[in-house]
Each structure stands twice: as structure tokens, then as C-alpha cells.
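In: 3D, please:
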Amino acid sequence: MDRHDPSIARAARRRARAAQNDSRVEAFDAGVSDETPTQKLDRLIQTAVAPVAGNLSPIALSLAFADWAWHLAASPGRQMELAVLATQLATDTAQMRDGSGQGEGLKDDDPRFRAEEWSQWPFSQWRTGFRNAEAFWREAAKVPGVTEHHTALVDFFARQYLDMMSPANRLATNPVVLKNAIESGGGALAKGWQNWLADFTRVPTAEDVANQGRFVVGGNVATTPGKVVFRNHLIELIRYAPQTDTVHPEPVLIVPSWIMKFYILDLSPHNSMVRYLVEQGHTVYMISWRNPDESDRELSMDDYLEMGVLDAIGAVGHDARAPQIHAMGYCLGGTLLAMAAAALARDGGVEGYEQLPALKTLSLLAAQVDFSEPGELGLFIDESQVNLLDHLTKGQGFLTGKQMAGSFQFLHSRDLVWTRRMREYLMGERDQGNDLMAWNADTTRLPARMHHEYLVALYLKNAFAHGRYEVGGKPVSLNDLRMPVFAVGTERDHVSPWRSVYKLHLLTDVEITFVLTSGGHNAGIVSQPGHPRRNYRIATRPERGEWRSADEWLQTAERGESSWWPAWQGWLAGHSSAPVKAKPIPASRALADAPGTYVMQRYPGE
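Out: Modelled structure (predicted):
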């Protein structure tokens, strides 16, 4: 075991704190040994039903629709309004029968209906009817008296149902599919049948096998040269080899989310953020999280913070002989890094970590610290859903990537499910995938206790933003930060909505440079220089500067073209000391070649 590993005494302290912290372990027992027979019966029944609902709580969904239905039943005035709206929309749809609605008014911003073929009757009428149904349900979901959460759930799942019923999803009602079938002499449909059969039987075609092997970790993705220089039970720390003659003396530590593997930030050489940074003269360290198994069921948020972030900061300081470092966190890795930074900044710091290097800057990419408005992902996180997930994890000790995928597929069902199936089964166009999609399929498990703690503490109780989240037995606050912060949000983020990320401005008075980039949660971050159709907005609030709302910020921020990476790199360089001569990684510190061994941990069937 590496000599930087936490001591037995420190590990015992972690367990004691986790057991005492009622705000995060309330009503949760990670094991099954203390279950009564009736509790086990409840767990087994609920987990057996869970896959039918995509591992979402059917109770939570039923309560939402019952809330909406009862309030609508008691509101005859609202029923009359919706009846009038339905009549108007039905009339509008019927008018398409004579072709009078064709032309300029039919231009559609929905990519499913942009093709010129949709302007011809009867397809134009079907499209109009579908779009009018969407308009009706956007309004019908709003019934006075229904809770905000239930209203959002009704609206969301009404959209899911309509997306499933879209005329774009069926052979007979999609003119583009019909045209393709005719022009291919039926070949496209035959190929689509083969694709469906391969998916149904789970016997991949030769083309599928070839596609699955296109991206290999350590082969053509995650290839930036480096060495693992530190390892404990939870992480490997990768140090990347210098690629310039001189480097800034303050290294950059990257803390990725532990929900997925680290190499989203080191994909192919052309879009690797790590490679870009080392080519700009930065020494980069990357945390690679271990893929947990059943024995890790008791790993807690404290463990992830200490063994993950704090141990890594100490190891970077020791390895680089650096009194100060830059730290960057992505997604939940950024949330965890912000907690660590706040804990280190308070009086007394964190017991056992008094000798860590100082954090010179903090960068948070698509990372929420206030979860009061978590976007559509928050629809799947309430007490009922957490209870169901606890049942799932108690038996096996972890949550698998496939079990998590249900919620994320709901967020993008139009693109990830229905449009994809239309292309593959009706058009015969098998998705070739790319490096980002290959990374997305390389899932990671979540330990049972940690998963429960972060859902309850962050999503349900918003404890971090409210100053109630405890590290080392004492609450932490971002108001204790003293270093400048660089924060990034993405325009189409369903996981960390940019307005939620922007709330960081309310929780600390330090200088914040905020960037809003085009793209989504992953693609907006993996936005290398030269990437087509990318742009961003950027503005800096000075230390103790006045508050501006997100909309005010958007109106005044400076616009930049292409990638935001150069702006961030320039900011890092501007907060770094003068470059010094680069040194190779000492062979005595190398435990393994990058990308290491933890990233290779996978489990059959996942």
C-alpha cells in the first residue's frame, strides 16, 4: 500500500463520523443483515417491479397524476378552458386537410419534421396534429393547486408519451422513411429488420461487433502519456508527462465525476482536454476513480471526499513539491471539490490534512453547489424514488450504470430512444458512434451508502447551499473561499442547468469568471479549439462585486467564438507563476502507465 494511504485511525474516524451524521445516513442501512422478514418482502417486491418502470418509482408517478387529476376534476372552469383550447387546436388540424395550411407557416424547428417531405398532405396534417397535441398538453399540465413537482412530472411524462406516438416514429406516417424504403427497393427496411433482430436477441451483427471495438481505452482514447503516481483503495492519481520545455510550477489537479470514468477529459488526441493543457505548459494530474464492487457498499461521501479529493491534493503537493496547486472539478466531481475547498478554507481546516498545498484557484465545470433547481433530473429524485433506489442498492451493494441509465434516457428519450430507433429500424442506418458515445457506455457503479447520502444531502435537503453539510463533523460554507473561481455552464444541460450552476455567485464573494458555452453537459465541456459551431459567453464578477441575475449576466457577457478552452487556459496561466524547466516523471514514482488499472475495471453484463 502506498505510504500516502489513509491510516487505520483515519479510516476509523471516517466510519464514526458517517455513523453519527444523521442528516446523511437517516433511515438507511447499507446492508441487509438487519432486515426483518417483512422489510425484506417489501424490498424484493419493489425491486422486482422497478425494471418495468425504468427503475423509476411508480408510486411517485401515480401520486403526481393523482394530484393533477383530482385538482382538474374539482376545477370545472379549468376544464372548460382546456375544452375550448382542444376545439381550437382540432379545428386548426382539420384545416390542413385542404392544404390551406401549407407553406411558410409550416416551417418547424423540430428536427424530426424539417424535411421538405413533411410539407405534403397528409403528412403535413399529421405533423400539425402532433404539434397541436404537444401545445395542448403543455397547457393541460398546468392546473392550479397541483404542486410544482407534480406539475413538472405530468408535463414531462405527457411529452414522453407524445414523443413515443410521434408520426415520425412509424413507417406509414413518416414520408422520409417511405421515400427511403422506395428508393432502396426495400433494402433499408431489410437492414432495419436485421438491426432490430440483433437488439432483440442480443446477438450483435458483424457490424455491431466492429463498432464496439472502435474505441479502446489506452489504445485510441485515454492515450495522453503519463504514469500513475499514487493509489489508494478509491483512486489512482495519474500524472501526465510534460510536452513542453517549460511548465508553470503550479500543477493542475482534475477531479472528474465518479459516476462515469475519467477519460471524458482525455478522449481522442484531437479533443483531449488533458492533452491540450499539457501542450500549453501545465503539469496535469487526473483522478481515476475505482469502479466499486459489493465489498464497497459502506463507502460514504466522507470517504470520497477524503480518500478521493483530499488524499489526491496531498499526493499532488508531495509529488510536484508544490506549495500551491490549481484544482478543477467536473460535474459531481466539482461539487465534491467545492466541498473540500470550503472545508480546507475554514478555520482549522480538516483534521489530519493540515499540511496540504494551498488551492491557488478553483475551476468548476458544469458543477452545481445549490441543488434547489436541479432541472429535469430533479424530477426523478424525491423521497419515494430515493426509497426505491435504496431497495435496489441494499441487496447488491451498489447501483449499476444500467440502472442509472433509465433516468438519463428519459431526459433525452426523443434522441436516444425514438429518433435512434427510427433511423436504425426503419431507415437501416446503424449508429456508428463516436468516442464520446463509447465513453458514455463505459459505466461505473455507485456504492450504496454514498449514493444514498449524496441524493439525500444534496438533492433532497440542499444541505451544502444551506450551510448544513458537514465535513469532519463541522458544517462547511463556500463563503470561506478566498481563491478566484472559474465556473462553466452549458446551454443545453439537463444534468446541471446553467442557471443552477450560476447560483454559485450567491454563495461566495470571491472573484468569479463565469462562462456559458454552447452544447450539453458533456459535449459542451468537450469543446476543443477548432470545434465547429461552438461559441461561448464570458464575464467576470470582481471580488465582492454586485449581484446580477443570470438573465442580466447573459445580456452583458462578452461573446467568444469557438472553444472556451483557450479562455480558461489563459486564466490559469494568468494566475500561475513564471514557467520553469519541465522535469520528467521519476521512474521511482511510477506505479503503472496511464491510463492506469482502475479505469479498466468492468463487470460482466454492465
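In: For the rest of this, base every contact and every neighbour count on C-alpha atoms.
Out: OK.
In: how much space is there between the residue lying farthest from the centre of the chain and Glu117?
Out: Distance from the C-alpha centroid of the chain, by C-alpha atoms, centre = their mean, peaks at Asp98 (46.6 Å). Distance, Asp98 to Glu117, using C-alpha to C-alpha, to the nearest Å: 17 Å.
In: For the closest residue to Ala590 other than its chain neighbours, which three-state class applies?
Out: Setting aside the residues directly before and after it, Ala590 is nearest to Val229 in space (C-alpha to C-alpha, 6 or more residues apart in numbering), at 5.1 Å. Using DSSP: H, G, I helix; E, B strand; the rest coil, the structure places Val229 in strand.
In: Looks like Val229 contacts Ala241 (just checking).
Out: No: the criterion here is C-alpha atoms under 8 Å, and Val229 misses it with Ala241 at 11.4 Å.
In: and for comparison, fold this next one:
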Amino acid sequence: MDRTDVMEPHLPTLEQMQQWTQVIGRAQQLMLEQAAGATGRVLPFDPETVSRIQTSFADEGLALWQRFLDSGGLLRDQPDPAPAGSPAAARDRRFADPAWTEHPFYDLIRQSYLLVSDYLTRLTDAVDGVDPKVKQKLRFTTTGMLDALSPSNFPLTNPIVMKKTIESGGENLVKGLKHMLADLEKGQLTHTDGTQFELGRNIAATPGKVIHETPLYQLIHYAPSTETVLETPLIIFPPWINRFYILDLSPEKSFVKWAVDQGISVFLVSWKSADASMKDLVWDDYILRGQIDAIDTVRDLLKVESVHTIGYCVAGTTLAATLALLAARGQGDKVASATFFTAQVDFAQAGDLTLFVDDDQMKMVEQLSSKGFLDGRYMAATFNLLRGRDLIWNYVVNNYLLGMDYPPFDLLYWNGDTTNLPARWHRDYLTQLYRDNLLVVPGAISVDGTPIDLTKVMTPAYVQAGREDHIAPLESVWKLTENLSGPMRFLLAGSGHIAGVVNPPAANKYQYWASTEPQATLDDFLAAATETKGSWWPDWRAWIGDRDSRQVPTKGARQPGKGRLKAIEDAPGRYVKAR
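Out: This next block holds a predicted model:
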């Protein structure tokens, strides 16, 4: 980009640089005071560490300014101040456009921001002697503030926005304002063009029938695409925090379609988005009248002794509790295997979501749930905050400042298709599991009057984790292997909570790690695991086949609606379409 392509700004004076230094100092003080209030005392720092960080910041700041003066405003050939491995590393995608380095003013802004970000992050990490949760909250708050204050988020300090504004005569800002007002109207940040997708046509389009319906869920039976199928059917339990079709996106990404094509009888639970009639639902309902009801329904329909199961995220947590209840009642043989997609049972290391379960947050959740259910937009905003740089500020720049058209992307369409949560269940889930971590305490939780103990579960389990998962961290998912007692295969997939799961073989993306022998600890697993390029889905299919490879013809009840349970409607059904 030529320097004439952007508005020529005035270079800062020494007085203005001093003003920014004072602003940084006040911001630092506010954050430390907030953290001190959370602990009820002055935050303890190692004086030598703080002195070393402050000296380093001062030296690097002076060096940056001196390089700027000595080079006549040309910094692009100078090294960036932030260490390559730091959160403020110069490879940050926000500053990937050459304009950030080719124009001296914007290059100075960029490097100054990276330097300040690195300084405040290191200072936050220097806090010691406090509760780990307090330190985690301080780090989360600092990161969120720094992401919000990035110069890329403001028109006058973003060279790409300035160039676009000059070229379009400001039309980008007018278009961006329309986008912003529309988002304010619906109370949710837009990520994609939703008009390009229609449930049952080009998304959630795998053929099937709804064959069973309760006030809590619809059961979908998918039409087989092979002449024979595994005798033991599969029931998929997706999370009710989101719509089920994360596992049935466009046909080339659909796990459901792929599993059907692999010769498996596939059933899937489509949960109802909560309304006022569901205000008294608790976890017992999702276990008994949800998962166990679906298991018994499919067993009875196909006249089989057991089923394979998959539980994704919160539905995986619930599946573990379901297995524990069945084990306590001597009915564990109803489930032939359990697969867990990025699920947790021990929440001691559950990541930044644990920051949203303190007393103040719970009071806010109760206020937002006055009608008996929590609006799904609140949960969507919470998940966006966990990755604010990618899921908030990236779209603020593209949608509001640059006025770009929304791209059609099925995954982002699903991400914005929120579901409501029953208020009582949601409160219990946050307090009993995330806050108090009771599920891993034998007998601490009872379901339908029966105390449950995860260590009594002997069901063969396939546990999948995501290497970059920010919702169910690897260390947390691993703890499933320490709490279940049956034969187990642990697999680590590349990418995160969604892309690590939705990774079809045809895409040839990412990789996974697995060990031929069980390992006692996560460190042992990481040391022993070997890497395989591409999707882990075929590994899972081979594991399922090893449990029982018996085949049956796809006739009678193996065809949706042809058995005792008649078709109610075509997939994907009404529940997933309800808003």
C-alpha cells in the first residue's frame, strides 16, 4: 500500500507520548485495584520481578521511540518489541495487512500497542500468592481489555479502514452502521448471511424421519444408505445449549451423513429449546426422560439388547451421569459403548468458563431467567467472550468499520442459531458441576433418588479431546479417563471445540494423536502418542466395529417409520426450527 492511499496522520509529540504513558498507568492501576478488591487485600508482587518488568518496558519503549526518530519514521525493518511467543506477538492476524508496517505512523501505533500488551500481560502474570481463580480472572480481564483497545478496532487508527473510507467516500461506515443497528435490534452479533441457509435443504439435510416425540426432545431416525448396517445402532446426544445440526451441517461436513454411509443405524436426539413450560426441568429430566428414554425407545424399536452412544459437550457430561445411574441400577448393559466428544466430568480445570459462576454472575443469570428460561443469546455472548478477538472484534472491524458483506458459512450460521435453557437446570449445572465439582465425588449427586458414582461405570469408552479447545480444555477432558473404569481409548484431535470434532475425512485437514496402549497420565499420553494426518473419524469407526461387527439387513424397523414407531414428520423436525 502506498502512503498516499491512507489519510496522512500527524506524528505524536513527546507530550502526547507522555499522555499515553499516563493512560496506561491508570489502566494498570484500575485493573490491580479491581483484583485487590476481589481478594480483599493488596495484591502480592515479587518486587524484583515487577522492577524487572517495569525496567524492561521502559527500556523497550525508549528504544522503540529512538528507533522511530533515528530512522526518520521507518520502523518496518526493525524487530517488533513483543517476544515472538508472547500473546502480543507481531504475527497477530489483526496486523497482517502490509499497511500496518509500510506506513510509519501505523507501524508506531502497532508496535506501541504490542509493547503495552506484553507489559500488562507480564505484570498480570507476576501476581503471586492469591487464589488461582483470582489470578485467572485477572488474566482474563486483562486480555479482554487489551483485545478491546486494539488500534485495529478504531477507524482513525486502522489504516485499512481509513483507506476504505477514503475510497468509498464513507459508504463503508454507513453500511457498517446499518449492520450495527440491525444487530442491536436482534440483540446479537451477526457472523454470516443467514438467508443462504435453510434447514432441511442445504443444512441439517440428511434424510430421515422423526419417529418419537416428547415435551423434551424429538428422536430422529436417519434413512440407511447401505444394504446392511451394524446390528447395534447408534444414538447421538448433541448439546442442548446449541442446535443439533452442528453434526449435520452441509452434506460434505455432516458427521451424521458420514456415519450413515459407514453402515450404521443412526438415531439423533433433537432437544426442544426451552420456554416457560420447562422452567422446572432439572438434570434428572435430561437423564431419565431424555437419554434413558431414547435408549429404551431405540432398543425396543429394533429389538436389540444395547446401543452405541455419543455425547457431545454438556450431553457428554450428562451421558456419563446416565451411565453411572444405569450402573447403579444394574442396567449398564443397555449401552454397548459411549463416545465422548469434548466432554467434561471433573471441572477443576474447566478453563475460563469457570469465571462465570461466582455469586455476582449467578445473580445476573437469575435476573435474566425471570421467565423460567435463559435466553440463548446470553450463552452465545458468553462463548463469544471466551474468544473475543476472533468472535467479537474481528466482526466489529469487518462488519461495522469496513462494511463488508456477510460471507455464507454454515458453521457460523449454526453458531448464531441459539437455544434457550431451562433456568433451574442451568443454575444447578453451573453451581453443582462448574462451581462445586460434585459429579466426581461418589454419591454427592443423586438422580431420581439414586446416588451415582462414575467409577462404577464399566462401559467401553472413546474419549475425544481438542488440542486447542477453549471450552473443554484438554487437561479437563482427560480426567474422564481417571473417573470411568471400563476399557477406554483416548484420542487428541487437532483444532478446538468445533473444528476438532467436525473434521470429515474428505477435507484432509488437521490431525490426531493416539497411543496404542493406555497411559496413566496426560503427560504419558502426550509422550507416547503418535500423530496421524487428517480426520480421526475413521479411527472411531474402526473402534466401533471392534466392539461388535455383526450386520443386519436394512429392512423393516431399520427403515425410518417402517417399524412399530411411525414417522411423525421429516427430519430435521419442528423442534430444531422453533425460535
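In: And the TM-score between them?
Out: Once the chains are overlaid, their TM-score stands at 0.85 when taken by TM-score structural alignment, normalised by the length of structure 2; 526 aligned residues with a C-alpha RMSD of 2.6 Å.
In: Find the residue at the geometric middle of structure 1.
Out: Val495 (4.8 Å).
In: any idea what that residue aligns with in structure 2?
Out: By TM-score structural alignment, Val495 of structure 1 lines up with Ile471 in structure 2.
In: Could you measure from that match over to Tyr286 of structure 2?
Out: 21 Å.
In: The match of Val495 of structure 1: what's it in contact with?
Out: 350-353, 383, 386, 497 (C-alpha atoms under 8 Å, 6 or more residues apart in numbering).
In: let's go with 10 Å and repeat that
Out: 313, 342-344, 350-354, 383, 386-387, 496-498 (C-alpha atoms under 10 Å, 6 or more residues apart in numbering).
In: And for Ile568 of structure 2?
Out: Contacts of Ile568 of structure 2 (C-alpha under 10 Å, 6+ apart): 209-213, 218-220, 561.
In: let's go with 6 Å and repeat that
Out: 210-211 (C-alpha atoms under 6 Å, 6 or more residues apart in numbering).
In: what does the one 3 residues further on give?
Out: The neighbourhood of Ala571 of structure 2, defined by C-alpha under 6 Å, 6+ apart, consists of 208-210.
In: 10 Å instead, please
Out: Counting by C-alpha under 10 Å, 6+ apart, Ala571 of structure 2 has contacts 199-200, 204-211, 218-223, 270.
In: Which strand or helix spans the aligned residue in structure 1 for Leu491 of structure 2?
Out: Counting by TM-score structural alignment, Leu491 of structure 2 lines up with Val515 in structure 1. In this assignment (DSSP states H and E), Val515 of structure 1 forms part of strand 512-520.
In: One more: Asn503 of structure 2?
Out: Short version, using DSSP H and E: Asn503 of structure 2 is in no helix or strand.
In: measure it to Trp271 of structure 2 for me?
Out: Applying C-alpha to C-alpha to Asn503 of structure 2 and Trp271 of structure 2 gives a distance of 23 Å.
In: again with Arg243 of structure 2
Out: From Arg243 of structure 2 to Trp271 of structure 2 the distance is 8 Å (C-alpha to C-alpha).
In: so what sits against both of those two?
Out: Common neighbours of Arg243 of structure 2 and Trp271 (C-alpha under 10 Å, 6+ apart) are 419, 575-576.
In: So which of those wins on neighbours?
Out: The residue in these with the most neighbours, by other C-alpha atoms under 10 Å, is Thr419 (24 neighbours).
In: quick one: contacts for that one?
Out: 240-243, 271-275, 374-380, 576, 578-579 are the contacts of Thr419 of structure 2 under C-alpha under 10 Å, 6+ apart.
In: counterpart of it in structure 1?
Out: Per TM-score structural alignment, Thr419 of structure 2 is aligned with Thr444.
In: Do you have the helices of the stretch 301-450 of structure 2 handy? List them.
Out: 314-328, 359-368, 376-386, 388, 394-395, 410-415, 423-428 (DSSP state H, counting those that start in this stretch).
In: So for Ala507 of structure 2, which of those helices sits nearest?
Out: When the helices of the stretch 301-450 of structure 2 are compared for distance to Ala507 of structure 2 using C-alpha to C-alpha, the nearest one is helix 410-415, at 14.8 Å.
In: residues in contact with that closest one?
Out: Contacts of helix 410-415 of structure 2 (C-alpha under 10 Å, 6+ apart): 190-197, 202-203, 242-246, 249-250, 253, 380, 383-384, 391, 498-499, 502.
In: hey, where'd the strands end up in the stretch 251-400 of structure 2?
Out: 266-271, 307-312, 335-341, 373-374 (DSSP state E, counting those that start in this stretch).
In: Identify whichever of these lies nearest to Asp147 of structure 2.
Out: In terms of C-alpha to C-alpha, the element of those nearest to Asp147 of structure 2 is strand 373-374, at 27.5 Å.
In: Name the residues that touch that closest one?
Out: So strand 373-374 of structure 2 is contacted by 273-281, 365-368, 419-427 (C-alpha under 10 Å, 6+ apart).
In: 8 Å instead, please
Out: By C-alpha under 8 Å, 6+ apart, the list of residues contacting strand 373-374 of structure 2 reads 274-276, 278-279, 365, 368, 420-424, 426.
In: residues in structure 1 aligned with that strand?
Out: Using TM-score structural alignment, strand 373-374 of structure 2 pairs with 398-399 in structure 1.
In: Check the offset of the matching stretch from the chain's centre.
Out: 17 Å (C-alpha atoms, centre = their mean, to the nearest Å).
In: And it against structure 2, how far off on average?
Out: When structure 2 is overlaid, stretch 398-399 of structure 1 sits 0.6 Å from its aligned residues on average, using mean C-alpha distance after the TM-score superposition for structure 1.
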